[in-house]
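Engineer: Mind looking at a prediction? Sequence and model below.
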Amino acid sequence: MVKRRRGALLAFGFALAAALLPSGGARAQTTVTIATVNNGDMVVMQRLSSRFEQQNPNIRLRWVVLEENVLRQRVTTDIATRAGQFDILTIGNYEVPIWAKQGWLAAFDNLPAGYDAEDILPTVRTGISHEGKLYALPFYAESAMTYYRTDLLQRAGISMPERPTYAQIREIAEKITDKNNQVYGLCLRGKPGWGENMGFVTPLVTAFGGQWFDSQWRTKIDTPEWRRAIAWYSDALRQFGPPGATSNGFNENLALYAGGRCGIWVDATVAAGLLFDPKQSQVADRVGFAPMPTGDFAGGPTWLWSWNLAIPATSKQQEAARAFATWATSKEYIQLVAQENGWVAVPPGTRRSTYDNPEYQKAAPFASFVLRAITEANPTASTREPRPYTGAQFVGIPEFQGIGTQVGQTIASTLTGTGVEQALRGAQSATERAMRQAGYPK
């Protein structure tokens, strides 16, 4: 039965890919160059892509796999200069609408019926659309949650609140930290970058009542709200976090938690499938989860991120690129991952059919929690004071890549001795200067 299902899956994949290639397409081999991030799900995609090449012998895939910050720099430079090095870009829902508006991306028009674009969760689909058209296809999507070690909390005689606050997270982290045994109460992103440490810091600041800019585009970093948020972050990580936190981004903290070194980790929901997978996690049977912590302001914009496959308008291999992007984001690809690695390991957050599948529900105890977090995510909600931009863990303007990364470096310095007030004064000044040079307010 398994062999018949796998054969049918491969046959469908061949038909799906072939439908996207020109009729009687060229027999010469076409090379499609793919830029992607070194996250676990993308590593699986690269490994399984040999199936696609078997089905499409006229297409050869060339992979450029990069660390997250480097990937963002490379693909941004490439597309802005129209260098045309890549045929497929792995980019987020931050870049897609901005780059589509610039005319830098090819639209995904006329997708085959078998792809079932309507199966993509509405919040995810909206984030990668511009003027009603899809300009990328989602590989996985995420909101955010709190992971914690149930055994460590039980040993300390405490329990995780149903909806924890940041103050409670700090108290719990203090009680479960055991540095002598290299168990750290709290792991958070410390690596500088607009999508690394600032991906966590921006919603943290929102929870403390802060924001990047007011309704007139005046910079609001050197404020009491930012000072309270960064003081919490810096103090908690220095006291209860692992050494060298400024080197730890998503992947590094994932490895620490899966290796039994973290008591609490607040980060993306996509990590759940990896942490609950006994093949990849030493603590798979001891993982609890709760919502992202709250501060003194609730109801603000909520974390929503997706990693997507997009085709630059400069690509000379657009039909072949469409064939691969469609294959790698299809329902059939998700089933292939389930057959190879188990349902708990499939790329999450993109399709309703994944969450409707009883096998996934059985394998992933977090499934309904994550589905609700993503479907209810509202990155356009207001901060405590009105704001002129959208985004929960980023500011939806082109200039944010540079501004966010520069501020991220300043925030990281608070983990190695720079005072919070000094750091925020510097961040305020640098951001004001960057915004003036960019012509804000517009």
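Structural biologist: Looks like it arrived, so ask away. Residues are numbered from 1 along each chain as shown.
Engineer: From now on I want contacts and neighbour counts done on CA atoms only, so please keep to that.
Structural biologist: Noted.
Engineer: hang on, isn't F200 packed against W265?
Structural biologist: No. In this structure, F200 is not within contact of W265 by C-alpha atoms under 8 Å, at 11.2 Å.
Engineer: Looking at these two, which is more packed in?
Structural biologist: When neighbours are counted by other C-alpha atoms under 10 Å, F200 and W265 differ, and W265 comes out ahead with 26 against 22.
Engineer: if I've got this straight, the more buried one is in a strand?
Structural biologist: Yes. In this structure, W265 lies within a strand as judged by DSSP: H, G, I helix; E, B strand; the rest coil.
Engineer: Who are the contact partners of the residue nearest in space to the middle of the chain?
Structural biologist: With distances taken as C-alpha atoms, centre = their mean, the chain has W305 as the residue nearest its mean C-alpha position (4.8 Å). Listed by C-alpha atoms under 8 Å, 6 or more residues apart in numbering, the contact partners of W305 are G92, N93, Y94, A141, E142, S143.
Engineer: Can I get the buried part of those residues as one PyMOL selection?
Structural biologist: Typed into PyMOL, the line below selects the buried ones among the contacts of W305, using 16 or more other C-alpha atoms under 10 Å:
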select buried, resi 92+93+94+141+142+143
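Engineer: Okay, one more to line up with it:
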Amino acid sequence: MRLPHITKPRRHLLTLASVAAIAPLSAQVSAETITVATVNNADMVVMQSLTSEFEKAHPDITLDWVVLEENVLRQRLTTDVATQGGQFDVMTIGTYEVPIWAKHGWLTKLDNLPDDYQVDDLIKPVRDGLSLTEGENQGLYALPFYGESSMLYYRKDLFEKAGIEMPEQPTWTQVNDWAAKLNSADEGVYGICLRGKPGWGENMAVLGTMVNSFGGRWFNEEWEPQLDSPAWSEAINFYVDMMGKYGPPGATSNGFNENLALFSSGKCGMWVDATSAAGKLYNPKESSVADKLGFAPAPIAKTEKGSHWLWSWALAIPESSKSKDAAQTFITWATSQEYVNLVGEREGWASIPPGTRVSTYENQSYKDAAPFAGFVMDAITSADPTDPTLEPVPYVGVQMVTIPEFQSIGTQVGQMIAAALAGQMSVEQALSSAQRSTERTMRQSGY
């Protein structure tokens, strides 16, 4: 921007009005930049696409995005927060990390949110999962961007063609039988798609709930690993056998996003995964099966306990951030009712970030666009992280164990099971190795 030409005799007469005209440029130049690290899931891609909306409403703040695949994001953020590296002002983390990191003093407590944010509108199990509920530092440490449980998606047209009727509560045995009938690899349709990509938040999210429903648990009440138990063996053998017969090739490369792409393009007869996928699958702009989609509760085996998970992707501010006020301005905007309405109007109501606010599920526009809304709300509110297994356990968490060691343990176990799925070792070998490595980790950690 060039200043207006001023002739030499009057150059000393720069007035306050002239300075005022230049002020907006100065403000723009001095805008505070905050770095936001997030996962490459569809809802976060929408959030990034609305950067201009946020910056227009908050011209003193500029957003710098770091968008990563889930496993890479977790590694980067864990390293940064543990070393107080200060690379990020906003971190996208979840129900696992928040209470652990908050206890370490790594996250900023969100105890001065504006009244119009309406904290009480946040769904209670989701809010509680992002809080410390005991001790002197009780409070909220992250704001939920979206919340989820898990469910079974299926192709109604394929079910009808095969003469299959979906019961109120499907079992894993039924799912296996249906997958056999639906599988038509020659036509590019696989009976079932499940996560195979290793990671505590990837394949082990689905497998954790499967093991729960088969009557298994990660640890007994003495914190002794149970990975070589009959329940684990039965569940993982079932998974490997079913996926080997009726799943897509190369399944060990498929996580949430890859399976979402497969199902939405018509290549899967069934898919058990996050309820957060429902909005994308029901959106005809993004899904070729939007008009053929059916849904049901996540399958069970011996018990319903722990058969569907509870998770929230949330936005938190690390203590190492030097721009906490600007970061809080952003996370309150991105998790507000205002943001939900913005996405509903821009992207369609079925595509809003789900599972965080009671008001979302009272919104008639959302209920009209999302036939799954009430079902998802019930799944989220009925998941019980404090009582997730048939036999008693010393830990909290449905598809995870909320102890610091679990990030390493869950990923190691996920890698071994992925090796079994790929045919590189037997399930018994994988679980035996997983048992030994977990025992070693727990012993070194003083359990």
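Structural biologist: Perfect, I can see it now. The structure displayed is predicted, hence computed values, not measured ones.
Engineer: sorry, back to before: give me the common contacts of F200 and W265 of the first structure.
Structural biologist: Here F200 of the first structure and W265 share the contacting residues L188, scored by C-alpha under 8 Å, 6+ apart.
Engineer: show me the contacts for the residue mapped onto R286 of the first structure from the second structure.
Structural biologist: Matched by TM-score structural alignment, R286 of the first structure corresponds to K292 in the second structure. For K292 of the second structure, the contact set (C-alpha under 8 Å, 6+ apart) comprises R155, K156, D157.
Engineer: go on, A364 of the first structure?
Structural biologist: A364 of the first structure is in contact with G273, F276, W343, V344, counting by C-alpha under 8 Å, 6+ apart.
Engineer: With secondary structure, neighbour count and distance to G127 of the first structure as added columns, please give those in TSV.
Structural biologist: Formatted as TSV, these follow (DSSP: H, G, I helix; E, B strand; the rest coil; neighbours: other C-alpha atoms under 10 Å; distance: C-alpha to C-alpha, whole Å):
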residue	secondary structure	neighbour count	distance to G127 of the first structure
G273	helix	24	23
F276	coil	24	28
W343	helix	24	26
V344	helix	25	25
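Engineer: taking the residues you listed as a set, which two sit the farthest apart in space?
Structural biologist: Greatest spacing in those, by C-alpha to C-alpha: F276 and W343 (11.0 Å).
Engineer: Is it possible to get TSV of the contacts of A364 of the first structure that adds distance to W212 of the first structure?
Structural biologist: As requested, the contacts of A364 of the first structure are exported to TSV (distance: C-alpha to C-alpha, whole Å):
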residue	distance to W212 of the first structure
G273	32
F276	35
W343	39
V344	37
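Engineer: Nearest to A438 of the first structure among those residues?
Structural biologist: Nearest member of the contacts of A364 of the first structure to A438 of the first structure, counting by C-alpha to C-alpha, is G273, at 40.6 Å.
Engineer: aligned partner of the closest one in the second structure?
Structural biologist: By TM-score structural alignment, G273 of the first structure lines up with G279.
Engineer: And for M42 of the first structure?
Structural biologist: Checking TM-score structural alignment: M42 of the first structure goes with M44.
Engineer: Same check on R384 of the first structure?
Structural biologist: In the second structure, R384 of the first structure lands on L390 (TM-score structural alignment).
Engineer: so what corresponds to the residue nearest to the centre of the first structure in the second structure?
Structural biologist: Using TM-score structural alignment, W305 of the first structure pairs with W311 in the second structure.
Engineer: I'd like the distance between the closest residue to its match other than its chain neighbours and I352 of the second structure.
Structural biologist: Closest residue to W311 of the second structure apart from its sequence neighbours, by C-alpha to C-alpha, 6 or more residues apart in numbering: E148 at 5.3 Å. Computed as C-alpha to C-alpha, to the nearest Å, the E148 of the second structure to I352 of the second structure distance reads 13 Å.
Engineer: same check, this time on A31 of the second structure
Structural biologist: For A31 of the second structure, the distance to I352 of the second structure equals 29 Å [C-alpha to C-alpha].
Engineer: ok, those two, which is more surrounded?
Structural biologist: Ranked by neighbour count (other C-alpha under 10 Å), A31 of the second structure and I352 place I352 first, with 25 against 15.
Engineer: Contacts only, for that one.
Structural biologist: By C-alpha under 8 Å, 6+ apart, I352 of the second structure lies in contact with D43, G279, V340, N341, V343, G344.
Engineer: what does the fourth one align to in the first structure?
Structural biologist: Right, N341 of the second structure. Aligned partner of N341 of the second structure by TM-score structural alignment: Q335.
Engineer: What strand or helix carries its match?
Structural biologist: Using DSSP states H and E, Q335 of the first structure sits in helix 331-341.
Engineer: tell me which residues of that helix are tucked away?
Structural biologist: The neighbour-count check on helix 331-341 of the first structure (16+ other C-alpha under 10 Å) flags K331, E332, Y333, I334, Q335, L336, V337, A338 as buried.
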